[in-house]
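Novice: Any chance you could fold what I've pasted below:
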Amino acid sequence: MDTQRLILFIVFSFSVLMLWDTWQKDQHPAPVGQVAQEKAGTSQTPSPTALPADAPAKDFGGPLQSGERVKVQTDLIYAEIDTLGGDVRRLELLKHHDTQDKSKNFVLLEDDPKHLYIAQSGLIGNDLPTHKTLFSNAATQYKLAEGANEIQARLTWVGANGVKVDKIFTFRKGSYVVDVAYEINNGSGTRLEPHAYFQLVRNGQPPLGNPKFVSTYTGFAVYTEKDKFNKISFSDIDKNKASYPKQSDDGWVAMVQHYFLSAWLPANQPREYYAKKLGDDLYDAGVILPVGLIEPGSVKKVTVPLYVGPQEQDHLSKVAPGLNLVVDYGILTVISAPLFWVLAFLNKLVHNWGAAIILLTILIKLAFYPLSAKSYRSMAQMRVLGPKLQKLKEQYGDDRQRLHTAMMELYKTEKVNPLGGCLPVVVQIPVFIALYWALLNSVEMRQAPFMLWIHDLSSPDPFYILPIVMGITMIIQTKLNPTPPDPIQAKVMMVMPIAFSVFFFFFPAGLVLYWVVNNTLSIAQQWYVTHGVEQEKVAAKRHGKH
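Specialist: Coordinates of the predicted model:
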């Protein structure tokens, strides 16, 4: 096997590993503990009190209806709450721009039929209000006052039996967490024992502007301390194959998409998780909590925080245990997470994510310098042997057995290992893939400018300059490698840089920047090592003459 075949093998291996990692991220097998419990038909987690027969949380109830809109604005969020059910029907993130029109705010929740994605909640039992019940409102506009730390929007429902329910939304300064509370005043003559449900409703369409040529997850997720992070894809719900813990006394339920998420985050208490199909291309996932016994004349309150915002890794773990796991790096998380930590540290020093990517690439290159040098030295030795290998091929023609034997003798005589360039490169492949996922899944890269024409490291280069430069660096690397004796291999190696450049036209600029810098450093190192080997060969010839 010559060096060019090794390079093709490495490129193929790299592609297979990326596909495998993507497939692993999408398959989300159930945790071992959960599977064992399902097979045994038992669960160690406590169950909530049995639900009433009529559980409206399990029924969307046909087309979405509307009441009056209550608008709330803080320094980070603009929200619209519908008085019908108290649904959060629209939520804009004021510090994040729209993917396609940067003059607009990014809209995460909306009741557009083409991209339906809303947060609902309600009460179950005792004829209490659900997400289909009309509330009254005292005001239609709320705005966080300067110097204030929080603001509340209150909706009210009064039943015929004297029960009063206030649905209270609490927004805080500098926070993407909204507390959604039910305050139940039992003015009736009978005790109440309701449950509360909190759910996210979404259609199965990917977000607008979602990357087309890279794999990102859009779907539900459930986390518990015991079973950890469980994805619930729309396709699994369609096939009735969704696997996740149904009952627990901790955890959260979320809707995850590229860069952003929403999640209901109840406090530790018994709860039931559910996910189901509501209709054609419409799904929901949520959690049901027991409110407890409410005697006549008494008041009880249940509160569940709702996080609606970006997947900022520094903050998610502080919001709720395990919430940082929505930033999913797949099977290489153990490498990707530290790489992103270093990248974030470098960004704090230089205040530019593009410059941080360059510095991180240099650090990785320095870390692998000894391995890379060994690989390039092996390639350089094969390059020096190129003329001799060509002569052997001309001498033995199509007699592959004799040609192979002669090549092995030549390698032995010249003390060259034809496989010496393979292992050092293969060892680095997991790091490259891990950095790929770290850059791809970091919301911090979204719309982060670099310099000149690169205004968004998460979007493709608008003028394709970086992919073209990357193609040029690959051509230079090809010239530095030993020339393949096989004409077909030589043509493949020449076409590969062009194919990769076109492929990278659609990749985020931050990823292409990494490859450009990595290739440039590789060219410098490979030239230095190759030049050294060639000089050694010249010196050896001179020494032999004397």
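
Novice: CA only for contacts and neighbour counts going forward, please
Specialist: OK.

Novice: check contacts around the residue positioned nearest the centre of the chain.
Specialist: By Cα atoms, centre = their mean, the mean C-alpha position of the chain lies nearest to residue 441, the distance being 4.0 Å. Residue 441 makes contacts with 216, 258, 259, 327, 328, 329, as judged by Cα atoms under 8 Å, 6 or more residues apart in numbering.

Novice: Next, find the distance separating it from residue 419.
Specialist: Spatial separation of residue 441 from residue 419 under the definition Cα to Cα, to the nearest Å is 35 Å.

Novice: likewise residue 319?
Specialist: Going from residue 319 to residue 419 by Cα to Cα gives 50 Å.

Novice: And residue 394, by the same measure?
Specialist: 23 Å.

Novice: want to put them side by side, so please do this one too:
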Amino acid sequence: MSNDSSRLIAFIILSGIILFAYNLLFPVKPKQIQQTSEEKTAVTATQTLKSTPESLKITPLNKETKISNPEEKFYEIENDLVKIKFSTIGAVIKSYELKKYSDSKEENKKTNLELIPNKTSNTYMALYSQEFNINNDEWNYAGTEKNNENTKIIFKYNKIKGIEIIKEFILSNNSYLINLNIAFNNKTKNPVLLKDMQLSWGPNIHFLPADVNKYKDSFYQYNKICYPLKNNSIKQYQINLNAKQDKIVFIDILPDWVVLKDLYFMASFIFKNKNDIKNVFYKESAAGFTYLTANLKDIVLEPMSSDTIKIDSYIGPQEYKRLKKFKMEEIIDLGWFRFLGVWMFYAMDFLFKITKNYGWAIILLTLIVRLILWIPSQHSYKQMKDTQSKMKIINPRMETLKKIYKDDPQKLNEEMLKLYKEYKINPLGGCLPMLLQLPIFIALYQTLISMVELKGASFIWWLKDLSRPDPLYILPVFMGVTMIIQQKMSQTTTMSTGSMAQQNILMYGMPVFLTIMAFSWPSGLLLYWGMSNVLAIAQQIIVNKTK
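Specialist: This next block holds a predicted model:
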């Protein structure tokens, strides 16, 4: 293989890695879901109902006097994972704290991670009605019940004459799942129709648009909407952080669930009975504010009867094993080679159970991956070493051919190929094993970026959070230095001055470029990359010592 061919192949492989990294850093926005003919401009958009008998309608006369300034009170429930604060205004969630996670970068100032980004709003798990102002009015706290399986908090609304609405939030032990039961009781002697009701979450999850630039890491993903299609694939819509106008998009199917998420955290509606809802839509407001809403079914209550709507919500981290129970694990982005990414996750989970530390789990997983790739890597290194030895022999003849055919590139290539064939040099001989390694590298790369389990996971004294960049830049520099050493060991020494200069640019320029980019990469990823380079160097030393 000629020096020019060696450089070209190396450049193609390394360029592929750079393009892959670039696509991760600056992903192309997913194609927006085509809006249906139902799309409207008001967040309270609902389907028009067929006319109903006048006797079934609740008239304004049935509403009691509106309270202008209702008193707001707060009540909390919690388990080992979350602490939830509720408000009596609208019976909504005011605070949702994750006990195992933190947004603070300072060890001595760590607090629970808050998933409600706008605490001044009464719009998280809010029940709306176009007929009654139930979301901005005071509900009665009806008590908290706790047993060995869950904790239940109950709110009641009795300000519609003869109608009682009850919201029950049931938090399971050791879980991020909330069961919401909304009961409607007709205490009158007449049939009643309740219509144009909605259940909503928003704006956003974890961060508001103004907070993103202050707190995001380099791989942070702004809010997305996800839901399953009938073919078991996942539809995703990336919310536009710089949206200039409001937009409402109806989901064109009745999904089993719908999710509002960022890179690590999510809120969801899980529909236990699809007959409880008419449709689902999301509102993308100007400047990136996002609301997720389900239009609830119309309820006809016979005299002295009741009906209940049941909707579950998983609100918390995107932990693979927990989401798998609800068939929502596909929302975690494990990249192009998802099946390998799933294997990587389970391997990481198994190694963490042994080591009790994700840093050591990453190192052990890197070692396992290098052992799996040992044979193809060994073949690649030996092929390259054999090629370099033969290149030293034919280099004088190559220089002669370049002088003879300097004005005829086509003839020069023909003579070069004859020379390769004579010495049994395969220009691509060492490349195939390297290409076979790329899917594993990409899968592990994407898994380490997407694992919420790494958030807040510490390793050694200066690495307090493997999901964040290295604060001292030790790992990026370590990765860059080991890349230079690795390329230096495989450098061909029998080159012309011009060729040597070009190879030096490639050898030093690429690691320096990636090192600068890596200053903002998660330290868990850099720990893997640096250790992988060290093991590759060790393998190359072994190959170089063999005859």
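
Novice: TM-score them against each other, please.
Specialist: TM-score for the superposed chains, counting by TM-score structural alignment, normalised by the length of structure 1: 0.81, backed by 500 aligned residues with a Cα RMSD of 3.4 Å.

Novice: related to what we said a few turns ago, what do we get in structure 2 for the residue nearest to the centre of structure 1?
Specialist: By TM-score structural alignment, residue 441 of structure 1 lines up with residue 450 in structure 2.

Novice: how close does its match get to residue 115 of structure 2?
Specialist: As for residue 450 of structure 2, its distance to residue 115 of structure 2 is 18 Å (criterion: Cα to Cα).

Novice: go on, residue 133 of structure 2?
Specialist: Distance, residue 133 of structure 2 to residue 115 of structure 2, using Cα to Cα: 26 Å.

Novice: ditto for residue 427 of structure 2
Specialist: Note on residue 427 of structure 2: its distance to residue 115 of structure 2, by Cα to Cα, is 54 Å.

Novice: Equivalent analysis for residue 130 of structure 2, please.
Specialist: According to Cα to Cα, residue 130 of structure 2 and residue 115 of structure 2 sit 28 Å apart.

Novice: Looking at those two, which one has more neighbours?
Specialist: When residue 130 of structure 2 and residue 115 are compared for neighbours, residue 115 comes out ahead with 22 against 13, by other Cα atoms under 10 Å.

Novice: residue in structure 1 matching that one?
Specialist: Going residue by residue (TM-score structural alignment), residue 115 of structure 2 aligns to residue 108.

Novice: Please apply the same query to residue 166 of structure 2.
Specialist: For residue 166 of structure 2, the aligned position in structure 1 is occupied by residue 166, per TM-score structural alignment.

Novice: tally of neighbours for its match?
Specialist: Burial of residue 166 of structure 1, expressed as a neighbour count using other Cα under 10 Å, amounts to 20.

Novice: next one: residue 155 of structure 1
Specialist: Counted with other Cα under 10 Å, the burial measure for residue 155 of structure 1 works out to 23 neighbours.

Novice: Please list the outside residues in contact with the helix or strand hosting it.
Specialist: Taking DSSP states H and E as the criterion, the element that holds residue 155 of structure 1 is strand 150-158. Counting contacts by Cα under 8 Å, 6+ apart, the residues outside strand 150-158 of structure 1 that touch it are 72, 83, 86, 129, 134-138, 142-144, 164-173.

Novice: how much does that strand stray from structure 2?
Specialist: Its matched residues in structure 2 lie on average 2.2 Å from strand 150-158 of structure 1 after superposition (mean Cα distance after the TM-score superposition for structure 1).
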